[in-house]
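Engineer: pasting the sequence and the predicted coordinates here, then a few questions.
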Amino acid sequence: MKTNKILLIDGARQVGKTFIIRHVGKKMYDNFIEINMIEDRLQNQLFKNVKTVEDFYLQVSMLAGSQMKEKENTLIFIDEIQAYPHLLTLLKFLSQDDKFTYIASGSLLDVTLSNTSSIPMGSIRKIRMCPLDFEEFIRVLGLNDLTLSILENKFNHLETLDETMHDKMMDLFRKYLLVGGLPDVINTYLETKNIQAVREVQNEIYEYYKSDASKYDT
């Protein structure tokens, strides 16, 4: 179904929002324009005072004017949009203008939206992205579709697993409890098989979370 609603991807840090949007966007669109608003706020602040659609287009054109083609082949990705809360309101007018295709992402968007004077709910479709669940985790570790299909069938029919398979699944579940579902942590585990290295990445992300939380509540 065609729609001019703007997709808004919410989720915690390090769940893979930017990676998946960039991966899919570059495959589906000839012209992929990515703007990170945290980087902009720390550097040129081109979007700090953007209030209108025309202002927004002007700043985008300064960064990637040659890629601003038609709606069907141009995707503008507004990353870390929470850095400029006023841009959340602007999404309504970008949607109404319908000149390009847009997707936005950010962290703690529920908090940002609650402090936004005009929430563009009719103009956005908000989806929350989560870390990998257990099934996704074991797929990454190598379980194939056939094995998962057999496991699901046994579960649906309340049938027990044989001891070997049961032990295998319990071992994978213990690994999931240790590693978790954040992509960077999982990649570290796959590359090193070192729980100490995994813990270092987890602690680093934990510090990011604390820093984010402190911005909204002392």
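Structural biologist: Yep, it's here.
Engineer: alpha carbons only for contacts and neighbour counts from here, please
Structural biologist: Noted.
Engineer: now for the longest helix along the chain, which elements pack on it?
Structural biologist: Criterion DSSP state H: the longest helix present in the chain is helix 195-216. Contacts defined by 3 or more Cα pairs under 8 Å, 6 or more residues apart in numbering; DSSP states H and E place helix 195-216 against helix 163-179, helix 183-192.
Engineer: and the first one, what's buried?
Structural biologist: Right, the one you point to is helix 163-179. For helix 163-179, a neighbour-count test (16 or more other Cα atoms under 10 Å) marks 172-173, 175-176, 179 as buried.
Engineer: centre of the chain to it, how far?
Structural biologist: Here the centre of helix 163-179 is set off from its chain's centre by 28 Å, with Cα atoms, centre = their mean, to the nearest Å.
Engineer: and for the last one?
Structural biologist: Computed by Cα atoms, centre = their mean, the separation of helix 183-192 from the middle of its chain amounts to 18 Å.
Engineer: which strands and helices sit next to that helix?
Structural biologist: Packing contacts for helix 183-192, counted by 3+ Cα pairs under 8 Å, 6+ apart, involve helix 163-179, helix 195-216.
Engineer: now what about it, what contacts it?
Structural biologist: For helix 183-192, contacts defined as Cα atoms under 8 Å, 6 or more residues apart in numbering pick out 14-16, 131-132, 141, 179-180, 194-195, 197-198, 201-202.
Engineer: check it against this one:
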Amino acid sequence: MEILKSRKIYPKLKQNLENRKILILTGSRQVGKTTLMKMLREELSSGAKSVFVDMDIVSNREFGESLAGFLDFLYLNGYEEKGNTFYCFVDEFQKVKSIGNVFKNLYDNYPNIKIIASGSSSLSIKNNIKESLAGRKFIFEIFPLDFEEFLIFKGGKDIKEIYENIHKLKQPEIKMPAKFERILDEFLTFGGYPEVVLADGTDNKKQILKSIFDLYLEKDIIGFSKIENFPAFKKLVEILAVQNGQETNYSSLSKEVGIHVKTLKNYISLLEETYLLKIIKPFYSNKKKEVVKSPKVYFLDNGVRNFFLKNYSSLEKRIDKGVIWESYVFQEIIKNTEELPINFWRTKQGQEVDFIIGGQKILPVEVKYKGTGKTRDFGNTLAFMRFYNIKKGIILSKNMNKKVTVGEYELTFTPAINFVKKL
């Protein structure tokens, strides 16, 4: 458990223990939210009073159904109205529909109660707290490990040192050491769920991935979301795993799955709300020339996607290695940028850029598993840059390390690992 302190989010969580804001940790099941909260509880100064309650346990939910009931629960666990700060840790709080108002009343009327809560469904959480906790909360999204965190969990100092020094390489086409390639391949194959990362052997990793999905189905889908057509839901997930990173045509997909378009959209929204995947929308300014409707869908963990594909082959043996590499880049961007919009760009003539990262400056990012440095690698990116008068673009591959200047436009080829390390 101690190793979770190496997670990049942990210092932020620890720092926010000292203010009054309600801390909300969201993310998929088994990503480490509960463990992080228990570690935060251990960080409390000697003598600080606290309580931990898991709302996944049905019998605990009655405590959160009313302010009076929750206060009685706190009193029984040592809370004193005139005492020092009392820390209340609530796991899977979205299971209690009325708890948002309870939290609001506690925050407004009991200033010495500090609430730290976690949940696995972003929509349920937003519905519970959007209005009631306005101005009273900080929300932190907890994702599977990124590659840097993965290396820390694996514990190899030599591999971590290689990672830290890749940016120093000068050759236009670089080659990674074999031992680094092996550890990267493991990450791209089995993903970044902490328990999977720490497990020994491929069979154990596969079994843990299966158990993660089984728990997800039991707790979030069957037990909480009340999916009416479970076979269609599972079929949809399997199809999306195959189509990962492709544009999604809702009409065609609904026919393939055998459900109404509205139901399909609800299912995909549910998959996003429960952190299985992420939807990104097109970037556009001209509806006549650019794609404006069809979104793309990316899984948030390559190990989970491979579970649905039933394919754990090493990267070089995969026909979808480009998709895996693109997903890796997307996942690292999501895990390491806060609130920056991410879109993709595509014209009706077929020109496409994988990712457009917004913010103060728009940055087009094209992903190539093995770049060549030639025009075919950056033609679409250059087209976007000219269309929007953006001076700099990035092409991320596994091996290329050079810059190309075309008139006033600069395109930087860099190993994807270099790029995400700087995020």
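Structural biologist: That came through, no problem. Keep in mind that what you see is a predicted model, and the values were worked out from it rather than measured.
Engineer: about what we covered before: for L8 of structure 1, which of the helices and strands packed on helix 195-216 of structure 1 is the nearest?
Structural biologist: The closest of these to L8 of structure 1 is helix 183-192. By Cα to Cα, the value is 20.3 Å.
Engineer: got the angle for the closest one vs helix 163-179?
Structural biologist: For helix 183-192 of structure 1 against helix 163-179, the angle between stretch directions is 120 degrees (axes from the mean of the first three to the mean of the last three Cα atoms, to 10 degrees).
Engineer: in helix 183-192 of structure 1, what counts as buried?
Structural biologist: Neighbour counts over helix 183-192 of structure 1 (16+ other Cα under 10 Å) mark 183-186, 188-189 as buried.
Engineer: and E207 of structure 1? What does it align with in structure 2?
Structural biologist: Using TM-score structural alignment, the partner of E207 of structure 1 in structure 2 is D214.
Engineer: rebuild the helices and strands packed on helix 195-216 of structure 1 as JSON lines, extending it with distance to K2 of structure 1.
Structural biologist: Listed next are those as JSON lines, based on distance: least, Cα to Cα, whole Å:
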{"stretch": "helix 163-179", "distance to K2 of structure 1": "38"}
{"stretch": "helix 183-192", "distance to K2 of structure 1": "31"}
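Engineer: so which of the ones you listed is nearest L113 of structure 1?
Structural biologist: For those, distance to L113 of structure 1 was read as Cα to Cα. The smallest value, 26.4 Å, belongs to helix 183-192.
Engineer: now do the closest one against helix 195-216, angle only.
Structural biologist: Using the same axes, to 10 degrees: helix 183-192 of structure 1 against helix 195-216 is 170 degrees.
Engineer: need the contact list for the equivalent of G155 of structure 2 over in structure 1.
Structural biologist: With TM-score structural alignment as the criterion, G155 of structure 2 lines up with G142 in structure 1. For G142 of structure 1, the contact set (Cα under 8 Å, 6+ apart) is empty.
Engineer: what stretch of structure 1 lies opposite the helix or strand hosting I324 of structure 2 in the alignment?
Structural biologist: Secondary structure assignment for I324 of structure 2, by DSSP states H and E: helix 321-336. Aligned by TM-score structural alignment, helix 321-336 of structure 2 falls on no residue of structure 1.
Engineer: tell me which other helices or strands that helix touches.
Structural biologist: For helix 321-336 of structure 2, the packing partners by 3+ Cα pairs under 8 Å, 6+ apart come out as helix 178-190, strand 296-299, helix 302-309, strand 363-367, helix 416-421.
Engineer: who's in contact with stretch 23-32 of structure 2?
Structural biologist: Counting by Cα under 8 Å, 6+ apart, 13, 16, 33, 115-122, 137-144, 193-195, 212, 215-216, 274-276 sit against stretch 23-32 of structure 2.
Engineer: could you pick out the buried ones from those residues?
Structural biologist: Neighbour-count burial (16+ other Cα under 10 Å) is assigned, among the contacts of stretch 23-32 of structure 2, to 13, 33, 115-122, 137, 140-144, 193-195, 212, 216, 274-276.
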